[in-house]
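> kindly return the folded structure for what I paste below:
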Amino acid sequence: MECMEDCLMSKQNFPFLFFSIEMLRTFAAKRLQGAALRGIRQLPQIRLLSAVPADVPDEIFKKRNIGISAHVDSGKTTLTERILFYTGRINAIHDVKGKDGVGAKMDSMDLEREKGITIQSAATFCEWGDNHVNIIDTPGHVDFTIEVERALRVLDGGVLVLCGVSGVQSQSLTVDRQMKRYNVPRVAFINKLDRTGSNPDKVIEDLKERLKLNAAAVQIPIGLEGEHRGVIDLVREKMLIFEGDMGEIINEQEIPDDMKSLVEEKRMELIEKVGDVDEEIGEIFLMEEIPSIEVLQAGIRRSTIKCEFVPVFMGSAFKNKGVQPLLDGVIDYLPAPHEKKNVALDLDNDEAEVEVTCSSTAPLIALAFKLEEGKFGQLTYMRVYQGTLKRGGFITNVNTGKKIKVPRIVRMHSDDMQEIEEAGAGEVVAMFGIDCSSMDSFSDGTANLAMTSMFVPEPVMSLAITMDKNSNQANFGKALAKFGKEDPTLRISTDPISKQTILSGMGELHLEVYIERMKREYDVHVEVGQPSVNYKETITTKTAFNYVHKKQTGGSGQYAKVIGYIEPLEDLEDDDEKREEQFEFDNQVIGTNIPPEFVPSCEKGARDSMEKGGLIGCEVQNMRVALTDGQSHAVDSSDMAFRICMSAAVREAMKKATPQILEPIMKLEVVAPQEFQGTIVSGLNRRMGLIQSSDITEDASVEIVADMPLANMFGYSTDLRSITQGKGEFTMEYFDHMPVTRDIQADLIKKHLEEKN
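Now for the predicted structure:
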């Protein structure tokens, strides 16, 4: 309290703080009394950066929307469980794997508690000091990457959790790409510093080298492995020791003499890294001066919000160390809703970008980013970007034009709900009884503005499923409809030959979870066929086409002629946008041999031909179609004629362009005790894997990274457990589609012809 009084006496350093000393004493006494009632959990200090600028509403500035993301088993849900405990949202900490019979609050699904993994992202909210924090805990497995994608699409900031032993892992790379895709500012938290072999310096180097981030520690650990007791705050230059049964008591001390030189070195490194991207801190650094605590904090905040700097926090969530300072860092360095730039598309003005104001009095703009079928009907998770969403009010689905009355609005706390009357700008809430699709935009009807959608990866694996005779056909249909609506990466189709239902997804675990959910939630038992891989086709040589389509059946017929060529897209200039689309149409027609109004139909026809290749009937990618000339008829030419003609022309040309089958290649990461290294490598070689690296980690484990054909990955989890005595684990994510060998291509074509006949 004395320190706070000294600070407040200096008005020039704290222009935004207008509390009287008596008000602060009263406020602190009430807070301490509340802390005692909740089990003496130490409440946060009043942070310098929580002061509210005059032109920003208090409820907006003191709000944070964050997601917690990481590689699988890095401690995301464990961290969230501690955050909820320290903020008073839960009264006891429970085991993530559900061994205590309760399980973590955010893993509300029975399947999640049994497997000890997060399958669905879960939302909650809490109060830290006088700040409101909305949190979404996301899965780590790549099979459920869409849950991370949709969360990062709507959140303002993120916490990237890293293992103190393994550092940056395969899924860390994926999460980093997702954060960069949506310009999400983040802080990093190096977890598990209590484990043998933990090395935070190596993890920070990984952040710089592998993720290309401008990162620096804002803390250094006090002891590692079994000696880990706390952290030293480099910004405030204080030592924090976590005591008590649950780490609820923070003992703040001065830095001991034997650590002062290390603290000074690391603090100068922090100032230098921030100074590289922040002009004010850079000038102070060049003048060989030391910035004050307030100036350094402000510089870190500015740089973090611009996505130019990543402050790194440290601790051990499982051992209840370092969580409270991380929460302070979320408030201090991650943006409030008005500080993250968001744009909407004006549908009345050729989708021109319009910046969202984040004002609760502006016209409503909201986005439905997640759907979930609950016992009360469809639960729609909404992010309100501007305006106010009111219970009983009317909103318009911008995508469908349908006007809807809002029946109920709730704040989610995992699977618990708290009803509210309205939600203002910057809120993350849920609604009941709204029939819509994921990524639909909503307005109050005064403006035709829509938010941009999200990136949805293509599925890489399929299963043929047949319903058990004793199961309910109606429930089977309901389950498929519900799951398909919830998860954009789950594709449901019917095989035209066998009439089997084909379930396509991101991996074995992804599909296994949905089959298990059918059984548990709908009492539908299915028989599962052999998993199949989503192959694709491409061409390897440039080939010309000259094709005429004529059809006369009495009256006006159909006539079209197209001339041009096709060529592999990868042989052209390396253009990321074209590569992402996997197709390019080039209109080189001069004159009116093909009237301009028929050119779009030619492009549609070319795209039609990409749906099925000539080898095994898979989607074609990496192809450029150029239209150079043609011919039309004054009466018989039409859009349909040119579309059919172009589609047939490209299909004929593809047969002569040395077509090739592509298979999905996965980036595989295997971690196991070092004594099994030789056995693992030989097993990967037998499965045609290409070893990229093999490293010994700090805890004497071997970490092997390999590129592996997905077709050779079936049953690998069983094999790995067998050869490593259950001590090995692996993760994989989609890397690319690559050409198969000639013998495999011949076998695939033969199999396709047999199934066709």
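
> C-alpha only now, for contacts and for neighbours.
Noted.

> helices of the stretch 451-600 of the chain, residue ranges please.
Counting by DSSP state H, counting those that start in this stretch, the stretch 451-600 of the chain has helices at residues 473-486, 508-522, 576-581, 599-609.

> again with the stretch 601-750 of the chain
639-656, 677-686, 716-723, 742-756.

> could I get the full set of strands for the stretch 301-450 of the chain?
310-314, 343-346, 352-355, 365-374, 377-386, 389-390, 394-397, 403-405, 408-413, 416-420, 422-423, 428-432, 441-443, 449-451 (DSSP state E, counting those that start in this stretch).

> buried sites along the third one?
The neighbour-count criterion (16 or more other CA atoms under 10 Å) identifies Glu353 as the buried residues of strand 352-355.

> so what does it touch, helix or strand wise?
strand 343-346 (3 or more CA pairs under 8 Å, 6 or more residues apart in numbering; DSSP states H and E).

> which strands or helices does the strand it packs on pack on?
Judged by 3+ CA pairs under 8 Å, 6+ apart, the packing partners of strand 343-346 are strand 352-355, strand 449-451.

> which residues touch the last one?
The reference is to strand 449-451. When contacts are defined by CA atoms under 8 Å, 6 or more residues apart in numbering, strand 449-451 is touched by residues 343-347, 365-367, 398-399, 441-443.

> which one of those is nearest Glu227?
Nearest to Glu227 among the contacts of strand 449-451: Leu367, at 46.8 Å, using CA to CA.

> one more, please, to line up against the first structure:
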Amino acid sequence: MRTDTTTTTTTVRNLGILAHVDAGKTTLTERFLYATGATYKRGEVHDGTTVTDFDPQERDRGITIFAAAVSCTWDSHRINLIDTPGHVDFSDEVERSLRVLDGAVAVFDAVAGVEPQSESVWRQADRHGVPRIAFVNKMDRVGADLDTAVASLRDRLHVVPLVVQLPIGREDGFTGVVDLVRMRALVWGGGAEPGSFETGDVPGALLEEALRRRRLLEEQVAELHPAALEEYCATSALSAATLSAALRDLTRGGEGVVVLCGSAYRDRAVEPLLDAVVAYLPSPADVPPVRGTGTGRDGGVEERRADPSVPFAALAFKVNATATGRLTCLRVYSGTLRKGDTVLDATAGRTERIGRILRVQADRHTEVDEAVAGDIVAVVGLKSARSGSTLCAPGAPLVLEPPAVAAPVVSVAVEAKTGTEIGRLASALGRLVEEDPSLTVRTDRETGQTLLSGMGELHLEVAVEKIRRSHGLLVDVGRPRVAYRETVARGVSGLVYRHVKQDGGAGQFAHVVIDVEPFDGGGEVAGPGDGGGGRAGDGALVFRSVVVGGRVPQEYVRAVEAGCRDALAEGPLGGHPVTGVRVTLTDGATHSKDSSEMAFRAAGRFALREALRACAMDLLEPVAEVVVTVPDEAVGGVLGDLAARRGRVCGSAVRAGTTAITASVPLAELFGYASRLRSRSQGRGTFTARPTGYAPVPETVRARVLPA
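Prediction:
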């Protein structure tokens, strides 16, 4: 055990644990805390005694639901660690965590390799540019194979795996690893203390294989790293120091992924992983300065480096309402925050006072006097800050990019059992949305019901159960419903709309002519009046103007686009949001006195609504990629059930007496699938599902979904 309380920005590691469900994230986190002396007893998921899975629902279900932050020290470095959920329904928790992390450990099952959610969280980390190292866990399982798991990393994640360890023993006989960088053996299980290990020479039976793998590692690194290549060409080998430095550079640059292996449950190879975290993953001082937008008139991009002496800037990434008060979790990017400071919530435009600063240990907290650049802490006293809010020094305002929030795909109706609890239910729902931005609450305009929307069936189950447990409310819940979308199948051209209004005062006049057509795509799309390049879109609307001669001024073009976006909220088929539309403003006219941005915004809104009613429209439903793993003898029944659910099988893979079936299935057909799968596979089948997009609804289903 190596600990130290003296830290600087360069000796901090802000780290996330990423993985598929049941790969061993929480167990690994527990072993980190135990190995570093942060805890004195190892918690177990199956016993409900883990530090990070402290919520009663997490302990009941045996899975991580809420991202939890803990802190520990190793080799004079402080590690701020976030244990993230592995279930796809809680991917928004992973997204918010990745936004504030500098590095991550991706955990993979030594038998299953890269699983569907492993791939999803890996792509999320790619988008945020978070450097990673890989840990192949459960090397003690029957069928565990490091080489097969590494091959799945290469094939499915398209990375360059740099394997720095060789396992000693197989399956239940796994006792340690050979460190290929320093060419030494680390063997566990010989001491009285769990996790104690001995260092020695490489076993003779493994020496030849270890030398071969060391040579392969040197060749891989030399191909990727110029300094290593120079030494390799000169000496035909790499020293341990050169190899370690090159691995650090390749990891932080994203050019390679260092791969280690072990068994977290048996406390084997956890310490070398901690050493790798310190050696290879970046500190806050190693990452580029954070970039934000100034709040001045020019709104230019500003940078803040990880320096305690520069103006303060932090991003709120999680809000928790607890019995002791409202906790707001912050990543401090620059400057120093002290207890009692007044800070600016640049997102809301109001000042707040910091009551207390807490070092977070899951559901336990230690009060500190200050937090500096690179810290992850919680603060008490903020009233308006939400997840994604930027806090900064009042004299140096800055707005940081907030974490992206995915659109919900499933809804349920919730209502209080008694009329006297309606107000309490509204308050509880408001607090839920405040804590979890991926949840939304709205009132159905036709039925008057309160609809709670989220990322999946389990997500909503957890949210409703939280209302019942935390707020003591009895609620009725309707059957889950998916979030449909509408899109244009065949467009219209030359639709003319004149907005003329006279009410005794200043009038309103706007004349627009638009073309509407389908658009299949997203990302960078064209903006108004810029000739086809220019603004970031979400795939719902692509808008451009081809008006010439100044017939519609630029500010009115922007107003027309804003009006068109307003019109996308409700489509003509069933009032569902509209997506995949390309609108071209082809002509228009103004009035010298009565035209205004408000008039052209109204014209854009009404024109597109009228155009959509004239278009041929398609109804879209969310589709999920489902991976079902069942015993070989149950494959036939599972395939038949998937076909009955309108599933389309995309492939299958056979391994160790089981078959993994990959299929594309409408999300609406997956409600209750878990219990059906258990009955068809005698309780031995498992499945994962992740939303992959939208697809047209067949006519037979469309007639059932749309109102008569």
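
> now the TM-score, please.
For this chain pair, the superposition-based TM-score is 0.95 by TM-score structural alignment, normalised by the length of structure 2; 696 aligned residues with a CA RMSD of 2.1 Å.

> now for Ile82 of structure 2: what does it line up with in structure 1?
When structure 1 is aligned by TM-score structural alignment, Ile82 of structure 2 is paired with Ile136.

> now that match: which helix or strand?
strand 131-137 (DSSP states H and E).

> what's the counterpart of His122 of structure 2 in structure 1?
I think there's a mix-up here, since residue 122 of structure 2 is Trp and not His. Counting by TM-score structural alignment, the partner of Trp122 of structure 2 is Asp176.

> number of residues surrounding its match?
Number of residues near Asp176 of structure 1 (other CA atoms under 10 Å) recorded here: 20.

> over to His510 of structure 1?
20.

> on that earlier part again, report the separation between the match of Trp122 of structure 2 and Ser170 of structure 1.
Distance, Asp176 of structure 1 to Ser170 of structure 1, by CA to CA, to the nearest Å: 10 Å.

> repeat that for Gly75 of structure 1.
Distance of Gly75 of structure 1 to Ser170 of structure 1, given as CA to CA: 15 Å.

> looking at those two, which has the bigger crowd around it?
Higher neighbour count among Gly75 of structure 1 and Ser170: Gly75, with 24 against 19, using other CA under 10 Å.

> residues in structure 2 aligned with the longest strand seen in structure 1?
For structure 1, the strand with the greatest residue count under DSSP state E is strand 660-673. The aligned range for strand 660-673 of structure 1 in structure 2 is 618-631, by TM-score structural alignment.

> for the aligned residue in structure 2 for Glu458 of structure 1, grab the count of nearby residues.
Taking TM-score structural alignment, Glu458 of structure 1 has Ala407 as its aligned residue in structure 2. For Ala407 of structure 2, the tally of surrounding residues (other CA under 10 Å) stands at 15.

> is it true that Ala407 of structure 2 touches Ser453?
No: look at Ala407 of structure 2 against Ser453 with CA atoms under 8 Å: they stay out of range, at 9.1 Å.

> could you check how far Val107 of structure 2 is from Glu30 of structure 2?
From Val107 of structure 2 to Glu30 of structure 2 the distance is 14 Å (CA to CA).

> nearest to Tyr547 of structure 1, of the strands of the stretch 301-450 of structure 1?
strand 352-355 (39.8 Å).

> elements contacting the strand or helix carrying the match of Trp122 of structure 2?
Following DSSP H and E, one finds Asp176 of structure 1 within helix 170-181. Packing contacts for helix 170-181 of structure 1, counted by 3+ CA pairs under 8 Å, 6+ apart, involve strand 63-70, helix 145-154, strand 729-739.

> what's the first one in contact with?
When contacts are defined by CA under 8 Å, 6+ apart, strand 63-70 of structure 1 is touched by residues 76, 80, 131-140, 148, 151-152, 155-162, 171-172, 175, 330-331, 334-337, 426-428.
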